[in-house]
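[1] Let me see the structure of the following:
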Amino acid sequence: MQKHYDLTVIGAGSGGLVAATSAKRAGLSVALLEKNKIGGECLHTGCVPSKAFINSAKVYAAARKTNLLGLPSFVEKDKFDFSKVMEHVDSVVQHIYKDENPEVFRKQGIDVYVDKSGAQFINNKEIKIGDEIISAEHTIICTGSSPKRIDAVDIQFLDNENFWEIRKQPKNILFVGGGIISAEIGQSLKHFGSKVTIIDHNQRILKVVDNEITDVLTKMFVEDGIELIPNAEVESFKKEDDLIIAQIKTTDNKIITREFDSVFLTAGRIPNTNGMNLENAGVQYSSRGIIANEFFQTTAENIYACGDVTSKFKFTHAASYQADICLHNIINGNSKTMDEKIVPWAIFTDPEIAHTGLSENDARKIYPKVNVFKVDATIDRFITEGKTTGFLKVIFDDKNNVVGADAIGANAGEWIQIITVAIKNNIPIEAMADTIFIYPTFAEIVKKSFTRFQRSLKQK
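    All right, here's what the predicted structure looks like:
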């Protein structure tokens, strides 16, 4: 007998797990469908392994600079074992996975279906998964995205999925694309002693980041020995013995020939729409993903979509938030949307980069007047930690309401979220300036930005 559910959730990544567990708590019968492992890209090949890897690299780099703290050296370079780092990364993933495996969710009353063929729509209510056919009143699609790949017969390119399988350290690696993954993993590999080159067709790396922040990070990368090749693209790759020969073309049509032992491709991501037979359900999609309205409802009224498969905000926390919106609208009718002007994100380089709200450029397009106030990372906690590189830039509108912020500095991803709360809840600068912050903390930089900006207004 065919099983029928109130809700099916396709994809058991960040968005899917939130949708399924929240729906179950709301009293709905739920089926969770997945073609790979529960936990999705974030747990197995994205956020979790990368942050564990980055942390190991930061600790290793810091241990080589203990003399700056009046301490002896604790690092013996000849005893460094890259494979041990990767084993540690895998252990972190497995530690989290034990709380996110299929049995955990089955015990919560969620029916979990895992089959490598994935979910396939028969119509807008019936779905085939493996040898079974189930039906549901509503469906939320949370299938995520995958890295773009280049087909090559004899070259094994690295990407954010297969990188975690290697155990031998790349000695000389090329990153194609100057985005977030290249910055995070590239810097970490440099900390471990790899020779790192990053090529990008843009004039600068991290084009989504505030120019002043990119300038700071670029300067640090160059000083650390990371080679940056802007305004260039790879013409061809060729395998010779154990090396990969890259022909790199610059904007002045100059060809540079370079040898690498590894090439890491970060040339964007593709929404996971193939194989689901979306046409059978009346769900329209394009190369950019599933088409959905402001309520995350697709062209099939009973089917919603969230996360990388439909959104321009390709962050785990955005997918989770959107999943809650989908469920709210399914239960209560279309009434909740996402304020795209308040989506915080961070890049976990050293120092961290963080953003929330509007950028300075976007704010200037909206408001007749914009005030930008900047505080350098030279307040006491940054000094005691020896981490004074960076700043916080806060953007205020023509009425002096905070509308955005950009930052680079130690733990920036943690303390910029205070400003997210201020923007979301329209907290006036007077209230922020009049709030007690713990001394000495990195978060004090937020307090300083509001008190000093308030003081500057009084002096005008």
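[2] okay, CA-based contacts and neighbour counts for the rest of this
    OK.
[3] list the contacts for the residue nearest to residue 179 when sequence neighbours are not counted?
    Nearest non-adjacent residue to residue 179, counting by CA to CA, 6 or more residues apart in numbering: residue 206, 4.9 Å away. Shown in contact with residue 206 (CA atoms under 8 Å, 6 or more residues apart in numbering): 178, 179, 180, 183, 214.
[4] To check against the first, give me the structure of this:
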Amino acid sequence: MNNTKNETTSDTRVTSSGQLPKEPLVEELDLLILGGGTGSTIAAWTFAAEGKRVAAIDRKYIGGSCPNIACLPSKNIIHSAKVASYFRHSNEFGITHNGFTIDMSGVRERKRKMVRSLNEMYLSNYEKTGAEFIPGTGRFIAPKTVEVVLADGTIRRLRGMNVIVSTGTRAKLEAIPGLAEAQPLTHIEALELDQIPEHLVVVGSGYVGVEFAQAMRRFGSRVTVIGRRPRLMPQEDEDVSEALRGLLEDEGIDVLLNTRIKRVSGISGDSVRVLIEQNGTEKILDASHLLVAAGRTPNTEGLGLELAGVELTDRGYIKVNERLQTTAPGVWAIGEVAGSPQFTHISVDDFRVVHNNLNGVHHVTTGRQVPYCLFTDPELARIGLNENEARAQGTAYRLFKVPMESNLRARTLSETRGFVKALVEADSDRILGFTAFGVGAAEIMSSVQIAMNAGVLYTALRDAILTHPTLVEGLIPLFSSTPSIPRMESEVTTSQALTATR
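    Model prediction:
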């Protein structure tokens, strides 16, 4: 992430002798990287290891947001919350205890320890590969030329034969009266809490909001989730959305959907009041903390992109083609700022696309698979089409679906909540998509994804000898079940038309 608000330059400073200082020399590089996300970090290491002169600039974070303030720290906190849940339900496992307390400063320190170790590892990789990491605020001052202001005010100017922009996104604050003044938490501040919120109101019903809601509830907070749309995770099928809602409500979380926030007052962390409207009825929520997790906005302001010839889309993201080239020759963009799906693994694949293209191998982003996982407990994971998408495309499919209780390994863990389902092409045995809501969902999904990548038919998974008892073994009862063949909208329309003419 690279927000550049302070644009310090050297050509307006006057020395003690009354003379203007000399302009900084422009350092020439093979590759200059603005923004230190995961994809651009791996790019720095890889190109440097290949003998290129490489420098990566980031305002604050070594390795970008993923190892510092996003993916890995949040999963660290979520796992601590799962341990708390195990304590709370230990009697189910024949283990008794005399109560327990949660020290959020200890939870935070565990997370910070992991972040420190990752920073050390990343810096070691920079040193080993010969890439340079420059902590500073960077902006374009000319095509392929960036000026960097270091923490001590020193200015460096660098020009790359090629430039990669990877400045990411940040949490979006909607224009709700009083919201900004309430100083709400984003995921960054939520990961630094050293106390358990008495009552946390979560604004947003997507990935970040749902994950944090469950974790904070397990630490002991009262939690309310506010979603603008009628369903949680509305991009998912209805059975998935309802299963997630049931999970949160069973854990004591208030889920308010189809709800609009009209006004906020107070200060998050002290006392905050939220006026909401749901189905035409107004209601006031009093809380101690407010967490905003309602979308992202790209970090493109103040980068001087116009001076580099880099254009933006109408949504403010950097405009790229299928090879991730921007509108400026020799300038590339990867990750979220380029409008790519907002996952670290996609940022890494974006690096592969750019790496190949710079090495003469044609590589595009078109048609690639985008797996993802929601790290609730249990997890939600998906690859390929879901039912809503298949219907929208008019793609005929057979649906295989079984409950997680059919997975014998899940029974040994006493974690049988959820289900797995797969879409198989109606006139072949090709797997179109897979969704799992259950324990170990991400690992199960990855096995199916590998099969899909290799063009393996569902019957090969059905007939495979998989280790017993494992979670992946649950694919055998899934693909051995009797599939249903949902009727496509076009089929229903045709059937109705035929009936009407009889």
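[5] TM-score of the superposed pair?
    After superposition, the two chains reach a TM-score (TM-score structural alignment, normalised by the length of the first structure) of 0.93; 449 aligned residues with a CA RMSD of 2.1 Å.
[6] about what we covered before: would you reformat the contacts of residue 206 of the first structure as JSON lines and include neighbour count, secondary structure and distance to residue 85 of the first structure?
    Listed next are the contacts of residue 206 of the first structure as JSON lines, based on neighbours: other CA atoms under 10 Å; DSSP: H, G, I helix; E, B strand; the rest coil; distance: CA to CA, whole Å:
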{"residue": "178", "neighbour count": "26", "secondary structure": "coil", "distance to residue 85 of the first structure": "24"}
{"residue": "179", "neighbour count": "22", "secondary structure": "coil", "distance to residue 85 of the first structure": "24"}
{"residue": "180", "neighbour count": "19", "secondary structure": "helix", "distance to residue 85 of the first structure": "21"}
{"residue": "183", "neighbour count": "23", "secondary structure": "helix", "distance to residue 85 of the first structure": "19"}
{"residue": "214", "neighbour count": "18", "secondary structure": "helix", "distance to residue 85 of the first structure": "29"}
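[7] now, which of those residues sits nearest residue 5 of the first structure?
    Among these, residue 180 lies closest to residue 5 of the first structure (CA to CA), at 39.1 Å.
[8] residue in the second structure matching the closest one?
    Aligning on TM-score structural alignment places residue 180 of the first structure opposite residue 207 in the second structure.
[9] Ok, residue 420 of the first structure next?
    If you follow residue 420 of the first structure across to the second structure using TM-score structural alignment, you land on residue 449.
[10] Which helix or which strand is home to its match?
    Of the helices and strands defined by DSSP states H and E, residue 449 of the second structure is found in helix 441-453.
[11] Report the mean deviation for whichever helix or strand comes after that helix after fitting onto the first structure.
    Sequence-wise, the next helix or strand downstream of helix 441-453 of the second structure (DSSP H and E) is helix 458-462. Aligned to the first structure and superposed, helix 458-462 of the second structure gives a mean residue distance of 2.6 Å (mean CA distance after the TM-score superposition for the first structure).
[12] still on that earlier bit, which of the contacts of residue 206 of the first structure also appear as contacts in the second structure?
    Contacts conserved in the second structure for the contacts of residue 206 of the first structure, using both residues aligned by TM-score structural alignment, their matches' CA atoms under 8 Å: 178, 179, 180, 214.
[13] between those, which is nearest residue 22 of the first structure?
    residue 180 (30.6 Å).
[14] buried residues in stretch 112-121 of the first structure?
    Residues 112, 113, 114, 118, 119, 120, 121 are the ones in stretch 112-121 of the first structure that count as buried (16 or more other CA atoms under 10 Å).
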